[in-house]
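Engineer: The sequence isn't on hand, but the structure is:
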């Protein structure tokens, strides 16, 4: 057993235990998670899968998604899986750096609120981070069939999760291979990126009209890939926001929560400076971290803390080198002050994690309540949800989700109205916004508001409608279609309760 293996295993177990205690209990599902999990769930129809997404995380989610629709199943599965992956990825570094540095690096990365929050989520970024840590380590180890295979496999994992991240990760490694005059290293780099990205490329031709078309559409959805500066957005997101889009109207009210972000470059520079004989591995890890950060800091105009998880995992290595060196060489008062600063850092991470985890618990309660309210209005599988937060509401109900227009547009108004002929259909509108023209004749029902909304209304069709209908009662296939929506069948048409009362009064 390599030196440092047991302490590293302890760090991984603690990482998993904190997730199980603080994050997993009562946690609801995120919007992206619902999209990914629905692709492999036997309980929920697959949500619209937009051009930027890759299916790697759906493969990891499949075992838990196959067992249950409950988000807790995903949380438990990924908490255990991420703990094992933390151990496995940093263990490769035990033969490159001193064990104390590797164990400290794993502890630093695992203690971030971002890592703890996403450890139990069906999201790709943490797995990109693990793949990046392994890829850089395998590149640094002496060339052999084993290290080449490990390098290719790690890059394939990254590309399977996020193809663009694999490209940015491979760039500094390819440059290092050329600088060291070891072009043989380019083969596993190319093989790993190519194999991992292959499913995404194949899907581009099958569903999007080609690779160029998919890349163009992905750029549109992400706001375009151009010279932008997202440092400010990332800083605002350090307070615990999982997505900051847009960030221009978000006040930076808690700057102390981002102090560690400013301390990290200092620690990285110090770690490289004191590394001496182990400087090259730390320089390459830092270069790879900078490279994978480029698209999220300079090419898109919004921020999510999870985007930088691969960078944090790699930068934890030189930062750990600085900390280990300081504890061994600094005078006791200075070392004690450093320990106090680290304790404060951990307290900040816990505070942000606690608030973020509470929000996910609120999400679970809110969406379960909304699903129950819609079920009382007759919305049950097979059914379709459209409009505000359709993906997560549909996941809670076991319905499909379809949007008319927008980035996730997968149906038109005529198609949605026609769908009501064979199943319950509901349109959700938030904040008092009026329904679109095609749903103005639909019956509104007030619902309890979801997090972040002032009000929520469900609009249900009074009748099923064929293409071209603009709101008049339409022919139905059977009386049951009317009963599904709580209205009355009348000679092949659906009429609501008020219309029925008017008819009864006239008959008298």
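Structural biologist: Received, thanks. Because the structure is a prediction, the values reported are computed rather than measured. Numbers count the residues shown, from 1 in each chain.
Engineer: From now on I want contacts and neighbour counts done on CA atoms only, so please keep to that.
Structural biologist: Noted.
Engineer: my guess is residue 136 meets residue 283, correct?
Structural biologist: No - the criterion here is C-alpha atoms under 8 Å, and residue 136 misses it with residue 283 at 10.8 Å.
Engineer: the helices in the stretch 301-450 of the chain, which residues?
Structural biologist: 309-329, 332-376, 390-397, 413-419 (DSSP state H, counting those that start in this stretch).
Engineer: wait, which of these is closest to residue 206?
Structural biologist: Nearest to residue 206, of all these, is helix 413-419, at 22.7 Å by C-alpha to C-alpha.
Engineer: Just the buried residues of that closest one, please?
Structural biologist: Residues of helix 413-419 classed as buried by neighbour count (16 or more other C-alpha atoms under 10 Å): 413, 414, 416, 417, 418, 419.
Engineer: Could you report the separation of the second one from residue 182?
Structural biologist: So that's residue 414. 60 Å (C-alpha to C-alpha, to the nearest Å).
Engineer: again, but for the fifth one
Structural biologist: Taken as C-alpha to C-alpha, the spacing of residue 418 relative to residue 182 amounts to 62 Å.
Engineer: Nearest residue to the middle of the chain?
Structural biologist: The centre of the chain sits closest to residue 123, judged by C-alpha atoms, centre = their mean, with a distance of 3.9 Å.
Engineer: quick one, what contacts it?
Structural biologist: 32, 33, 57 (C-alpha atoms under 8 Å, 6 or more residues apart in numbering).
Engineer: any idea which element the last one lies in?
Structural biologist: Using DSSP states H and E, residue 57 maps to helix 56-67.
Engineer: Got another one to weigh against that:
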């Protein structure tokens, strides 16, 4: 019995170990990670923080990045936190489902390549998923025992975690909870509605205050966020999400071929197994909890499947976390309901399916880690090349991929166009009079007008770009010859 109770903890520990073993600690920071980390790191000036972002990730990593620039230490810290978060989220479901089902749900969610890949990264989506699991589990516990104050506080904490990481995602994930508290008579509890509202408001408070300070209001910030994301509206992004399952961390634009059917099969099996889990729950007399989990999963996934014109697999992590509950329930039922001569084939079938699933997920993860690590090494090498060219702190980089390279080099970054526009050409040329400034462009692309007389230097390959060039401001270009 004790071994069974410890199963979720064992799953969480295995999840942490798998992150460290399969993703590793040597992968450099990605674009979004750089933005979040730079807000609290003394290593380089903070990168431009656009309207859709929230500062929850920056708060999460601050205990490490505020005093250390070690990416390895950051990865270990986040992997440990991710494992602890998964364990606490599963604990919130204790008493609602059998412990083996919870352990299987944690294993299913934690074994997805996208979960393993983003667990040790400074990104918000995994933590929205943890918050969603906590919120739904605590909601159901509080409904089952109206005297359980801890569950009410857990509901507030889950809402706060989601809103702290991504306020808009928190609203979508919490909509079914709010609807249930208002529309379902036997679930109407003003204290739970207050707890959820308090949690969401507490988590989003900084984001809302910043909206009025920097953007002129909440509506203005939401409108700016929509513009940056390509204009939120009716977009059928289901195909884009399918294309991203092959290991594309960002599919924008998403014009590549569909991955092999072996890579996407689990995605089509997911809703079928989730509905099977609902049938199991109906027969077990706990349909309402499963229905709520399914509703929250569907609500969390809806904007990323139908309202945004591009895809990233991490966007659906909250939905995957919630769907893992009924899927695990269905698979466990297949094994336990089979008796006699049917039991062995059922166990073999489920075990074989899970083994194939794990093999596919591990293969995609390995490919994604290799590709991402290689690209991020290129950025670190480019930063070293810029140092050799005389571009050292205090310095400023602009142009393509400037944010990642600037952080590696200890420089500030600035852009005159695009989603990260935060300066003007005149301001950049003025900065060039007092510090090293370089404009970065792929070979074949023309530099910006203010940099066309600047000296070009080859930086080599950067990710998918060959022949990358840095255009050095002329004053500093002359100084670099003397250094």
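Structural biologist: Looks like it came in fine. What you see is a predicted model; the values in this text were computed from it and never measured.
Engineer: So after superposing, what's the score?
Structural biologist: Here the TM-score for the pair of chains, by TM-score structural alignment, normalised by the length of the second structure, is 0.94; 470 aligned residues with a C-alpha RMSD of 1.6 Å.
Engineer: one step back: same for the helix holding residue 57 of the first structure, what does it pack against?
Structural biologist: The contact analysis (3 or more C-alpha pairs under 8 Å, 6 or more residues apart in numbering; DSSP states H and E) places helix 56-67 of the first structure against helix 31-38, helix 71-91, helix 145-161.
Engineer: if we can go back for a sec, tabulate the helices of the stretch 301-450 of the first structure (TSV), appending distance to residue 493 of the first structure.
Structural biologist: Output for the helices of the stretch 301-450 of the first structure, formatted as TSV (distance: least, C-alpha to C-alpha, whole Å):
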stretch	distance to residue 493 of the first structure
helix 309-329	56
helix 332-376	23
helix 390-397	28
helix 413-419	14
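Engineer: Packed most tightly, which of the ones you listed would that be?
Structural biologist: helix 390-397 (a mean of 26; mean count of other C-alpha atoms under 10 Å).
Engineer: Tell me which residues are up against it.
Structural biologist: With contact meaning C-alpha under 8 Å, 6+ apart, helix 390-397 of the first structure is reached by 29-31, 34-35, 38, 44, 47, 367-368, 370-371, 375, 380-381, 384-385, 400-403, 428.
Engineer: Ok, stretch 90-108 of the first structure next?
Structural biologist: Contact with stretch 90-108 of the first structure is made by 2-5, 7-8, 11, 86, 133-134, 137-138, 140-141, 278, 281, 313, 316-321, 324, as judged by C-alpha under 8 Å, 6+ apart.
Engineer: Report the aligned residue range of the second structure for it.
Structural biologist: Using TM-score structural alignment, the residues of the second structure aligned to stretch 90-108 of the first structure are 90-108.
Engineer: Let's see the distance spanning that stretch from one end to the other.
Structural biologist: Across stretch 90-108 of the second structure, first to last residue, C-alpha to C-alpha, it's 12 Å.
Engineer: Distance from that stretch to the middle of the chain?
Structural biologist: Relative to its chain's centre, stretch 90-108 of the second structure lies at 23 Å (C-alpha atoms, centre = their mean, to the nearest Å).
Engineer: again, but for stretch 235-252 of the first structure
Structural biologist: Going by C-alpha atoms, centre = their mean, the spacing between the C-alpha centre of stretch 235-252 of the first structure and its chain's C-alpha centre is 16 Å.
Engineer: and if you look at stretch 188-200 of the second structure?
Structural biologist: On C-alpha atoms, centre = their mean, the centre of stretch 188-200 of the second structure falls 26 Å from the chain's centre.
Engineer: For that stretch, which outside residues touch it?
Structural biologist: Counting by C-alpha under 8 Å, 6+ apart, 139, 142, 152-153, 155-163, 167, 170-171, 178, 180-182 sit against stretch 188-200 of the second structure.
Engineer: and if you look at stretch 292-308 of the second structure?
Structural biologist: 136, 169, 172-177, 229-238, 241, 274, 311, 315-316, 318-320, 322-323, 325.
Engineer: buried set for the match of stretch 90-108 of the first structure?
Structural biologist: For stretch 90-108 of the second structure, by 16+ other C-alpha under 10 Å, it's 90-94, 99-108.
Engineer: Report the secondary structure state of the residue nearest to residue 364 of the second structure when sequence neighbours are not counted.
Structural biologist: Among residues not flanking residue 364 of the second structure along the chain, residue 247 sits closest, at 5.9 Å (C-alpha to C-alpha, 6 or more residues apart in numbering). The three-state assignment at residue 247 of the second structure reads coil, by DSSP: H, G, I helix; E, B strand; the rest coil.
Engineer: what about residue 247 of the second structure, distance to residue 392 of the second structure?
Structural biologist: Plainly put, residue 247 of the second structure is 35 Å away from residue 392 of the second structure if you go by C-alpha to C-alpha.
Engineer: Same check on residue 165 of the second structure?
Structural biologist: Relative to residue 392 of the second structure, residue 165 of the second structure is positioned 33 Å away (C-alpha to C-alpha).
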